[in-house]
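Engineer: Here is a sequence together with a model predicted from it:
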Amino acid sequence: MERPVTFLCLASQFKGVAFLEECHRQGCQVLLLCAEKTRNEAWPTEAITERFFMPKLGVYPDIIHAVSYLAREHKIDRIVGMDDFDVEIAARLREHLRVPGMGDTTARYFRDKLAMRVQARDEGLPVPEFVHLLNYDEVREYMQSVPPPWVLKPRSEAGSVGIKKLHHAEELWHYAEQLGDQQSHYLLERYLPGDVFHVDSVVYDYEVLFNRASRYGVAPFNVWNEGGVFSTRSLSDDDPLAQEMYELNRRLVKAMRLVRGVTHTEFIRSGDGKLYFLEMAARVGGANVDMHVEACSGVNLWREWVRLELACLKKQPYSV
């Protein structure tokens, strides 16, 4: 009798219910390893083979030891990180267990805002001018050549968390002093006012098989820092702006070396009318973006993620 495929799903936050349900529908076993704070959330228990909890998932070597212990009794075929913070944890676990999928180096392109900017810039993609908060001479030169305002960004936070808008060099040095040894975990970037867009994609064998372009009602940075209602609306596929973003998104997928998966990519259109790359995540977009995409296209990104992973594992053709 053929052994069912086993997914290890990592969840620092309560999300990915549709992924778990699709795994179950496809006859897979699901091991759910989640943060203790999610214990009382409405997980679909009928779709979960076994559920495990840890105080925090991103603590090393604890997570390595815990999953290695599970692997004594379970043959793990695929490891999936549901949340932004889980992407790099999943990558490190794949490296340690030698499970197929994205490894540490590629994961940095999707979690480290500095790494993804350097990669995009080096591949000729448009990005706002930035500098690593590392060498003070380079930082001073940057502030002299790039007019304020700037945004100070943590390299590994999710979305707009921890981003500060700065207007003077003195502000930067004030925050730098407060950061102390954490300075190198930040970058400084030119602040661009404008409309912010997102493209949500399904990728297989380096090719974008599905994408949907949308425009945020209010930029996530503004909602996070000033409050307001989060909203987004889709663009028509034949909109020239959508077509331009689709082309940039395809180039980014190749630049970031993504073999397969789902992506959430953000762009900003500044006053000069040009699109600039902001960031790219190798996961389903948060804030119910998945429901928005499904409502306007009929494609459920979580379910497609399961389907493409199974197609790869079973060496079968895949299409959205």
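Structural biologist: Thanks, I have it. Residues are numbered from 1 along each chain as shown.
Engineer: CA atoms for contacts and neighbours, from now on please.
Structural biologist: Will do.
Engineer: residues contacting the residue sitting nearest the centre point of the chain?
Structural biologist: Centroid-nearest residue in the chain, with C-alpha atoms, centre = their mean: residue 281, separated by 2.3 Å. With contact taken as C-alpha atoms under 8 Å, 6 or more residues apart in numbering, residue 281 is in contact with 84, 110-111, 263-265.
Engineer: Among those, which ones are in strands?
Structural biologist: 263-265 (DSSP state E).
Engineer: which one of the contacts of residue 281 is nearest residue 158?
Structural biologist: Nearest to residue 158 out of those is residue 84 (C-alpha to C-alpha; 6.3 Å).
Engineer: Please tell me how far that closest one sits from residue 11.
Structural biologist: 9 Å (C-alpha to C-alpha, to the nearest Å).
Engineer: residues touching residue 169, list them.
Structural biologist: residue 143.
Engineer: So it versus residue 149, what's the distance?
Structural biologist: Residue 169 is 10 Å from residue 149, by C-alpha to C-alpha.
Engineer: just residue 313 next, same as before
Structural biologist: From residue 313 to residue 149 the distance is 48 Å (C-alpha to C-alpha).
Engineer: Then residue 14?
Structural biologist: Where residue 149 is concerned, residue 14 sits at a distance of 36 Å (C-alpha to C-alpha).
Engineer: Could you do residue 35 as well?
Structural biologist: In terms of C-alpha to C-alpha, residue 35 sits 38 Å off from residue 149.
Engineer: More neighbours: the two, which one.
Structural biologist: residue 35 (19 against 16; other C-alpha atoms under 10 Å).
Engineer: you'd agree the more buried one is up against residue 9?
Structural biologist: No. With contact defined as C-alpha atoms under 8 Å, residue 35 does not reach residue 9; the gap is 11.5 Å.
Engineer: Now residue 49: closest residue in space, sequence neighbours ignored.
Structural biologist: Closest residue to residue 49 apart from its sequence neighbours, by C-alpha to C-alpha, 6 or more residues apart in numbering: residue 30 at 5.1 Å.
Engineer: Hmm, the one you found is touching residue 23, no?
Structural biologist: Yes. Counting by C-alpha under 8 Å, residue 30 does reach residue 23; the two are 7.0 Å apart.
Engineer: Included below, for side-by-side comparison, is a second structure:
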Amino acid sequence: MTRHALVLCSRRRAMPARLFGAPGMERVSVITETGHPHSFPSGVEITEIADIQDPGEVLSAAISIAHRAEISHVVSPVEFSQAAGGYVRSTLGLPGLGYDAALGFSNKYVMKRRLREAGLPVTDFAQALSLDDVPEAADRVGWPCVVKPVFGGGCLDIVVLQSREHFDDFASSAQAGSLKASRHPLIVERYVPMDAEFHCDAVVHDGVVEFVAPSRYFTPLLGQIDNFSGSYFLHEGHPDFAPLLDLHARTVQALGMRSGVTHLEVFKVSDGFLVGEVACRPAGGGIPEALQLQYGIDIWQAFLDTSIGRRPQTTVRRRSGIVVNSDFPTRPGRITRIVSEAELAELPGVIRARMTMGVGDVISEDLTSSTSPGLVFYEASDEQEVLSRLENIRNVYFLDASPV
């Protein structure tokens, strides 16, 4: 049977356009949200729905598509489509990550419960069915706490609350509007000061982790939208390398992944490591491109291959130096002045720079962890040079924006 892939996209994010023409994607149907800004290749059938997070609505659209041509695989490239993708697979008997496993990778409360039950280290947590229930949950896990929807991504709708008084002030403000309106429960986690934050990006096939790359963020991500954010790969002799590989392998096993790609967040605290979150889709920002520069691994192609039942390519071609990816600070408004790619390219170690916005473009107030006017990739010989070359970039970078 010719493969007929069903791709589930959100309004915010779609799969890279180049993958729609990849082998095995001869027939593609897309379900996405009304009002999406994406462009899809000719020949791709588009079905629009109100909410990609609604499993029932997605299933109804999938069944209508299947009446016209049998679906062979479901591809869920975005955070918000993971649960719905699993629901369609389980309901229609399709291969891949089923609904129960997909919930473990997308519902943060279910995820934390399963990780704790498997003996993995996580911070204390509780579920709040609504914003009004947060104080009771926070009293159980301890203040200060981090509050966010159980389904979410991109650092959206995350708030750190220091105390009950802080909660009362927040709950009565306009900032609380989106959490009040959430159709999903919230997870309340004890806030833990961290010494460092890491991520592991990996490819799993047939129950085996075939490739994994641990990296360290410059600084912990929470609250860093208006700062330089990025990460660099750790070498095998780094003292944190082996512990991160172990945590990743145990996480994948605990959540039941057989084939797919993962993006795992890990916190280093005073007495060891804590598993933050894990996603079963490629990372955002410059991480996929950095993986290709450092290791020759196309993580998006591996994601597609594992989604449609094909063995991924995980042969490593490692670059000798440390590849670093950095997103630029951003702020809302119309850009009036910004650094150029040419200015960045002249700096020591820079491999490539790419500005995705320019003078006249408008940066939305709706910022996420992936919002950036550009990014730069550079190479360093060791961790000290990672930081010194980042400082060179800080000194050259500028962005001016006026209110819209």
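Structural biologist: Done, it's in. What you are looking at is a predicted structure, and each value in this text was computed from that prediction instead of being measured.
Engineer: TM between them?
Structural biologist: For this chain pair, the superposition-based TM-score is 0.84 by TM-score structural alignment, normalised by the length of the first structure; 304 aligned residues with a C-alpha RMSD of 2.8 Å.
Engineer: Take the contacts of residue 281 of the first structure and lay them out in TSV including distance to residue 60 of the first structure.
Structural biologist: Below are those laid out as TSV (distance: C-alpha to C-alpha, whole Å):
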residue	distance to residue 60 of the first structure
84	17
110	20
111	17
263	26
264	27
265	29
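Engineer: which of those are also in contact in the second structure?
Structural biologist: Using both residues aligned by TM-score structural alignment, their matches' C-alpha atoms under 8 Å, the second structure keeps these contacts from those: 84, 110-111, 263-265.
Engineer: so what's the closest residue to residue 167 of the second structure other than its chain neighbours up against?
Structural biologist: Excluding its sequence neighbours, the residue lying closest to residue 167 of the second structure (C-alpha to C-alpha, 6+ apart) is residue 161, at 5.9 Å. With contacts defined as C-alpha under 8 Å, 6+ apart, residue 161 of the second structure is in contact with 143-147, 167.
Engineer: same thing but at 7 Å, please
Structural biologist: For residue 161 of the second structure, the contact set (C-alpha atoms under 7 Å, 6 or more residues apart in numbering) comprises 144-146, 167.
Engineer: distance of the counterpart of residue 49 of the second structure in the first structure from residue 6 of the first structure?
Structural biologist: Mapped onto the first structure by TM-score structural alignment, residue 49 of the second structure lines up with residue 54. Note on residue 54 of the first structure: its distance to residue 6 of the first structure, by C-alpha to C-alpha, is 20 Å.
Engineer: Next: residue 163 of the first structure.
Structural biologist: 38 Å.
Engineer: The match of residue 49 of the second structure contacts residue 34, correct?
Structural biologist: Yes. Between residue 54 of the first structure and residue 34 there is a contact under C-alpha atoms under 7 Å: 6.5 Å.
Engineer: Please say which of those two ends up with more neighbours.
Structural biologist: A direct count of neighbours by other C-alpha under 10 Å for residue 54 of the first structure and residue 34 places residue 34 higher, at 23 against 17.
Engineer: residue in the second structure matching that one?
Structural biologist: Using TM-score structural alignment, residue 34 of the first structure lines up with residue 32 in the second structure.
Engineer: Alignment lookup: residue 302 of the second structure to the first structure.
Structural biologist: Using TM-score structural alignment, residue 302 of the second structure pairs with residue 304 in the first structure.
Engineer: Remind me which helix or strand its match belongs to.
Structural biologist: helix 301-313 (DSSP states H and E).
Engineer: residue boundaries of the strands in the stretch 101-250 of the second structure?
Structural biologist: 125-128, 145-149, 159-161, 186-190, 196-205, 208-217, 229-233 (DSSP state E, counting those that start in this stretch).
Engineer: What are the contacting residues of the first one?
Structural biologist: Contacts made with strand 125-128 of the second structure from outside it, assessed by C-alpha under 7 Å, 6+ apart, are listed as 109, 134, 137, 141, 185-190.
Engineer: could those go into TSV alongside distance to residue 18 of the second structure?
Structural biologist: Compiled in TSV, those are given as follows (distance: C-alpha to C-alpha, whole Å):
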residue	distance to residue 18 of the second structure
109	34
134	43
137	45
141	45
185	36
186	36
187	36
188	39
189	38
190	41
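Engineer: Mind telling me what the residue nearest to the centre of the first structure corresponds to in the second structure?
Structural biologist: Under the alignment (TM-score structural alignment), residue 281 of the first structure maps onto residue 279.
Engineer: still on that earlier bit, and the angle from the helix holding residue 304 of the first structure to strand 207-216?
Structural biologist: If you take axes from the mean of the first three to the mean of the last three C-alpha atoms, to 10 degrees, helix 301-313 of the first structure sits at 170 degrees to strand 207-216.
Engineer: And the contacts of helix 301-313 of the first structure?
Structural biologist: 16, 18-19, 22-23, 261-262, 284, 290, 317-318, 320.
Engineer: ok, how many other residues are close to the spatially closest residue to residue 140 of the second structure that is not a sequence neighbour?
Structural biologist: Excluding the flanking residues, the one nearest residue 140 of the second structure by C-alpha to C-alpha, 6+ apart is residue 126, at 7.6 Å. Counted with other C-alpha under 10 Å, residues neighbouring residue 126 of the second structure total 21.
Engineer: Same question for residue 292 of the first structure.
Structural biologist: Residue 292 of the first structure: 18 neighbours (other C-alpha under 10 Å).
Engineer: now it: how far from residue 298 of the first structure?
Structural biologist: In terms of C-alpha to C-alpha, residue 292 of the first structure sits 10 Å off from residue 298 of the first structure.
Engineer: How about residue 313 of the first structure?
Structural biologist: 25 Å.
Engineer: Of these two, which one has the most company?
Structural biologist: When neighbours are counted by other C-alpha under 10 Å, residue 313 of the first structure and residue 298 differ, and residue 313 comes out ahead with 13 against 10.
Engineer: contacting residues for the match of residue 34 of the first structure?
Structural biologist: Contacts of residue 32 of the second structure by C-alpha under 7 Å, 6+ apart are 8-11, 47-49, 52.
Engineer: who's in contact with the residue nearest to residue 203 of the second structure when sequence neighbours are not counted?
Structural biologist: Distances taken as C-alpha to C-alpha, 6+ apart place residue 261 nearest to residue 203 of the second structure, at 4.5 Å, with adjacent residues excluded. Residues near residue 261 of the second structure by C-alpha under 7 Å, 6+ apart: 202-204, 280-282, 303.
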